[in-house]
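Asks: structure for this input, please:
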Amino acid sequence: MPQFSVPVTTIGLLILSNIFMTFAWYGHLKFKTAPLVTVIFISWGIAFFEYLLQVPANRIGHGHFSAADRLPS
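Replies: Modelled structure (predicted):
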């Protein structure tokens, strides 16, 4: 498996994570006749896969990206 740089890996995982979250949050609007409980469980099921991408992205990028390093003094 090819080794990608930290920025490429982090940004790639976060983009994929965001796609999953978009489906989790806005996908339910297409199915207005579905029961609310069903929509909630499906949204949380999709969000689970979002977390499988988002958590590693945050761990990988934690030491490389930092908002505190960019603050003016």
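Asks: CA only for contacts and neighbour counts going forward, please
Replies: OK.
Asks: list the helices and strands whichever helix or strand Leu53 is part of packs on?
Replies: Per DSSP states H and E: Leu53 is located in helix 36-61. On a contact count with 3 or more C-alpha pairs under 8 Å, 6 or more residues apart in numbering; DSSP states H and E, helix 36-61 meets helix 6-26.
Asks: what's the angle from the helix it packs on to helix 36-61?
Replies: 170 degrees (axes from the mean of the first three to the mean of the last three C-alpha atoms, to 10 degrees).
Asks: now helix 6-26, how far from the centre of its chain.
Replies: Distance of helix 6-26 from its chain centroid, counting by C-alpha atoms, centre = their mean, to the nearest Å, is 4 Å.
Asks: here's the other one to compare against:
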Amino acid sequence: MSITAWAFVFLVISNCFMTLAWYGHLKFLHDAPIWQAVLFGWAIALLEYSFMIPATRWLDAQGWSLGQMKISQEVMTLIVFVPFMIYLFKQPFKMDYLWAGLCLLACVYFVFRSQNA
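Replies: Sure, this is the predicted structure:
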């Protein structure tokens, strides 16, 4: 597998951890004191960073710009967040999520299109 493919695998994993760090306390520590929720989030965020940092370094080594990395990260966030929201929090799917995803794909197009300009 190429280094870029590994970077995207790591981005997906890091987004799983970050989504859990940001929102998991609402499901698993709903009645816990805020300090416990913060510690829960920080502990999981450490795992997220352990995957995000190598992924961004690998993409940087491949010549990706910061804009390209950030937009790709946002796409990964949506790809991970929607199933997380539907399956873990039992939220209904809305077509607006699809439209938001298409808008992000337009962002990807414009960021990568200007790569050689």
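Asks: picking up where we left off before, the helix holding Leu53 of structure 1 aligns to what range in structure 2?
Replies: Under TM-score structural alignment, the match for helix 36-61 of structure 1 in structure 2 covers residues 34-59.
Asks: list the buried ones in the matching stretch?
Replies: Going by neighbour count (16 or more other C-alpha atoms under 10 Å), the buried part of stretch 34-59 of structure 2 is 37, 40-41, 44-45, 47-49, 51-52, 55-56, 58-59.
Asks: now swap in stretch 61-73 of structure 1 and tell me
Replies: Gly61.
Asks: endpoints of that stretch, how far apart?
Replies: 23 Å (C-alpha to C-alpha, to the nearest Å).
Asks: re the thing from before, and the helix holding Leu53 of structure 1, how far from structure 2 on average?
Replies: Superposed on structure 2, helix 36-61 of structure 1 shows a mean distance of 0.4 Å to its aligned residues (mean C-alpha distance after the TM-score superposition for structure 1).
Asks: Leu71 of structure 1 -> structure 2?
Replies: By TM-score structural alignment, Leu71 of structure 1 lines up with Ser114.
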